[in-house]
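K.L.:
Generate a structure from the sequence data that follows.
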Amino acid sequence: MYRLESTLVVTFEHLTERRPQVSPEELLAGFRPSERFGEVSFETYRPDPQQPSQSAAVEALKKFAASMGQSPQGSGGFFSKLFGGGSKNPAAAQGVYLDGGFGVGKTHLLASLWHAADGPKAFGTFVEYTNLVGAMGFRNTVDALSKYKLVCIDEFELDDPGDTVLMSRLMRELSDAGVRLVATSNTLPGALGEGRFAAQDFKREIQVLADQFDVLRVDGEDYRHRGLEKAPNPVVPGTEEATVEEKFPANSRIAVDNFANVVEHLSQVHPSRYRQLVADLDGICWKNVEPITRQDIALRFVVLADRLYDRDLPIVSSGVPFDQVFTEEMMAGGYQKKYFRAVSRLTALAREAATGERA
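P.N.:
So this is what the prediction gives:
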């Protein structure tokens, strides 16, 4: 395990031995942009000159951020919007929906808004907010988030009707409390234009809240390219630790586990704690990756994949490649957007471990 150039060693740990206990305050403190978007700004966003809607979205969101210290023009809260209509000026809107295809920089723009706006404020994915409600309870979540000026919801999803109704209710109560809301959509890689989660879908699902949201289009091509790239070949079984020692710097902390044990362990840890489950690690090593056949386990694994991607943790693995970790039925079913996203992110992290290039 020792390297010739250093007396420092790679430290191996086990995810299956981690059982994080997280207070409500710690959960709420985690609602901020991940490390990937920890220092982005409107200035670091690079609008495509061929897509004027991108520059227009930047300017509109700058105005929205500047208006955070003001009461929305013409708005007395939810019920006044219901009966009086709302302004079409995003700076005066109670909420904004960023409508665009996969890979046009909506999360970058949302994180830039969060950084630019006055707090207190929260930033999380749709799934993180539903998990927060599961961990804290609906009323406690409303009470906590009602104290915020801004709530950003990334990757709004429609594939679970119960969660969609829950989030619509949460957003309505936050809006009643004067909280400004901004959301982006979750879209399927390769589905730009065709079958895209678009503004009309979003507005239909949030029902009477729809009039409070101004839509900002963010047109453009997917900078990450469409579809899923082929996952890199897994390492030879029995060489996992040696590969980690070769690929990772000395003094790295790597969680090495049998894959089946990891997915079983996820059922014992609430998804709201997955961020803490992978805290302080530098990488992941999974032995004998195999297809997941149960939907409940697969959906938990998707949340873990998101948290690994947020932390930018490279993955060394043996077994099947990550483009085979979900069954064909899952990849074609109602939760396909989640599974496509997970495969794309896991593949990027596996490629980062293999090449050393950031995902």
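K.L.:
Going by C-alpha atoms from here, please, whenever you check contacts or count neighbours.
P.N.:
Noted.
K.L.:
Spatially central residue for the chain, please.
P.N.:
Residue closest to the mean C-alpha point of the chain, counted by CA atoms, centre = their mean, is Thr125 at 4.6 Å.
K.L.:
correct me, but it touches Glu155?
P.N.:
Yes. The pair Thr125 / Glu155 is scored as a contact, 5.8 Å apart, by CA atoms under 8 Å.
K.L.:
still on that earlier bit, now the residue nearest to the centre of the chain: closest residue in space, sequence neighbours ignored.
P.N.:
Nearest residue to Thr125 in three dimensions, chain neighbours excluded: Asp154, at 4.4 Å (CA to CA, 6 or more residues apart in numbering).
K.L.:
On the three-state scheme, that neighbour is what?
P.N.:
Secondary structure state of Asp154, per DSSP: H, G, I helix; E, B strand; the rest coil, is strand.
K.L.:
Does it touch Leu181 like I think?
P.N.:
No. Asp154 is beyond contact range of Leu181, at 10.8 Å (criterion: CA under 8 Å).
K.L.:
Before we compare anything, build this one as well:
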Amino acid sequence: MPIRLTERRPEVSPDRLLSECVPPPRFAPVRFETYRPDPAEPSQAEALALLIERGNALAEPRRTTKPRRLGRLFRGRKSEPQTKPGIYLDGGFGVGKTHLLASLWHVSAGPKMYCTFVELTNLVGALGMREAVAALSQYRLICVDEFELDDPGDTMLISRLLGQLVDAGVQLAATSNTLPDKLGEGRFQASDFLREIQALAAHFDVRRIDGPDYRHRGLPVAPDPWTDDQVERAAANHPGASCDHFVDLYHHLGELHPSKYGAFLDGVETVGIVDIRELTDENIALRVVVLADRMYDRDIPLLASGVPLDHMFSPTMLKGGYRKKYLRALSRLIALAHTGMA
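P.N.:
Sure thing, here's the model as predicted:
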């Protein structure tokens, strides 16, 4: 019998959230040596060279005699022009930003932490700001993938958190599809929070990475969906496979905090979803985005029936403020669907 995700209600402790702040299984084996810059996109080789340079610096053991000088690691010597305490990789989908970020984490000496932006905000919510600052200040490097602000509360929360961590000497590295001074644009009145947004941008040296989405080079936009019966039979024949109706699944997701979506997939090796439909509710769509991210982190193949995946988000959504999130989710779900059909 397939697993029913709709029957799962995992409980996740703050300790587990913290202990899981490492690159997801998909990016556990990546290294700088396995990154293949596109010769037609010089910004990729430039970003690789920069991250290797910073990785070499972070590979050196931290000096325990003068911990407060850690904040100078990326700033150079006093006689040299100072750079910002963090590196921020901006670019489109599938150009290898996460590969580079995870590679930096792998070569760096600890203590170190790796998480997505959503996981970081969930961690602060679970620990509280004071405890989060105390716990995260112990890290030498914090890598934050998929950095994007969706509301004023997140803007103020993360601005305050990162400011205190930088003051404590923590080094930052982040990826996003949005430049730091454009975070929140299209979703709320960014001008009302300009001070917070500028404070965030001040922490980062921004590097742009250009190029097409490598996941779709030579691939169709989306595979043809299976029938409901095909998905159900395939899930029944795959050990560790789940199978749920799309509507039941997204209603169930609404009853769980997004910080639990990772544990939600514990032991699941294939996800089957029948009767995928076009989404028009923003809240439901954003929950599906988080689930897609956690599936992609764990490299879990997808078996799907219903509308083609590239029709799952309505045209209005794909033109709105969360457009980049939806496009990222589509990019990832289509890649997982191709794996499921292989």
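K.L.:
Map the residue nearest to the centre of structure 1 across to structure 2 for me.
P.N.:
Superposed on structure 2 with TM-score structural alignment, Thr125 of structure 1 falls opposite Thr116.
K.L.:
do the same with Glu13 of structure 1
P.N.:
In structure 2, the residue matched to Glu13 of structure 1 (TM-score structural alignment) is Ile3.
K.L.:
residues contacting its match?
P.N.:
Gly240, Ala241, Ser242, Cys243, Val268 (CA atoms under 8 Å, 6 or more residues apart in numbering).
K.L.:
Please say which position in structure 1 the first one maps to.
P.N.:
Looking back up the chat, that one is Gly240 of structure 2. Counting by TM-score structural alignment, Gly240 of structure 2 lines up with Arg253 in structure 1.
K.L.:
Could you report the neighbour count for its match?
P.N.:
By other CA atoms under 10 Å, the residues close to Arg253 of structure 1 number 18.
K.L.:
What of Glu328 of structure 1?
P.N.:
11.
K.L.:
three-state assignment of the aligned partner of it in structure 2?
P.N.:
By TM-score structural alignment, Glu328 of structure 1 lines up with Pro315 in structure 2. Three-state assignment for Pro315 of structure 2 (three-state DSSP): coil.
K.L.:
how near is Pro315 of structure 2 to Gly92 of structure 2?
P.N.:
20 Å (CA to CA, to the nearest Å).
K.L.:
hey, where'd the strands end up in the stretch 51-200 of structure 1?
P.N.:
According to DSSP state E, counting those that start in this stretch, the stretch 51-200 of structure 1 carries its strands in the segments 95-100, 121-125, 150-156, 180-185.
K.L.:
what about the helices in the stretch 151-300 of structure 1?
P.N.:
161-176, 199-205, 240-247, 259-266, 274-277, 295-311 (DSSP state H, counting those that start in this stretch).
K.L.:
In structure 2, which residue range corresponds to stretch 280-294 of structure 1?
P.N.:
Using TM-score structural alignment, stretch 280-294 of structure 1 lines up with residues 267-281 of structure 2.
K.L.:
got the contact list for the matching stretch?
P.N.:
Identification of contacts with stretch 267-281 of structure 2 by CA under 8 Å, 6+ apart yields 3, 227-228, 231-232, 235, 238-247, 285, 300-309, 311-314, 317, 340.
K.L.:
same check, this time on stretch 219-234 of structure 1
P.N.:
Here stretch 219-234 of structure 1 makes contact (CA under 8 Å, 6+ apart) with 48, 51, 53-54, 100-104, 189-191, 316-323, 340, 343-344, 347-348, 350-351, 354.
K.L.:
how about 7 Å then?
P.N.:
Contact with stretch 219-234 of structure 1 is made by 51, 53-54, 100-104, 189-190, 317-323, 344, 347, 350-351, as judged by CA atoms under 7 Å, 6 or more residues apart in numbering.
K.L.:
buried residues in that stretch?
P.N.:
By neighbour count on 16 or more other CA atoms under 10 Å, the buried set for stretch 219-234 of structure 1 is Asp219, Gly220, Glu221, Asp222, Leu228, Ala231, Pro232, Pro234.
K.L.:
sorry, back to before: if I look at the residue nearest to Thr125 of structure 1, how far off is Gln54 of structure 1?
P.N.:
With distances taken as CA to CA, Asp154 of structure 1 is found 18 Å from Gln54 of structure 1.
K.L.:
Run through the strands of the stretch 201-342 of structure 2 in chain order.
P.N.:
For the stretch 201-342 of structure 2, the strands defined by DSSP E, counting those that start in this stretch cover 204-209, 241-245, 270-276, 302-306.
K.L.:
so of those strands, which one's packed in deepest?
P.N.:
Comparing these by mean neighbour count (mean count of other CA atoms under 10 Å), strand 302-306 comes out on top with a mean of 26.
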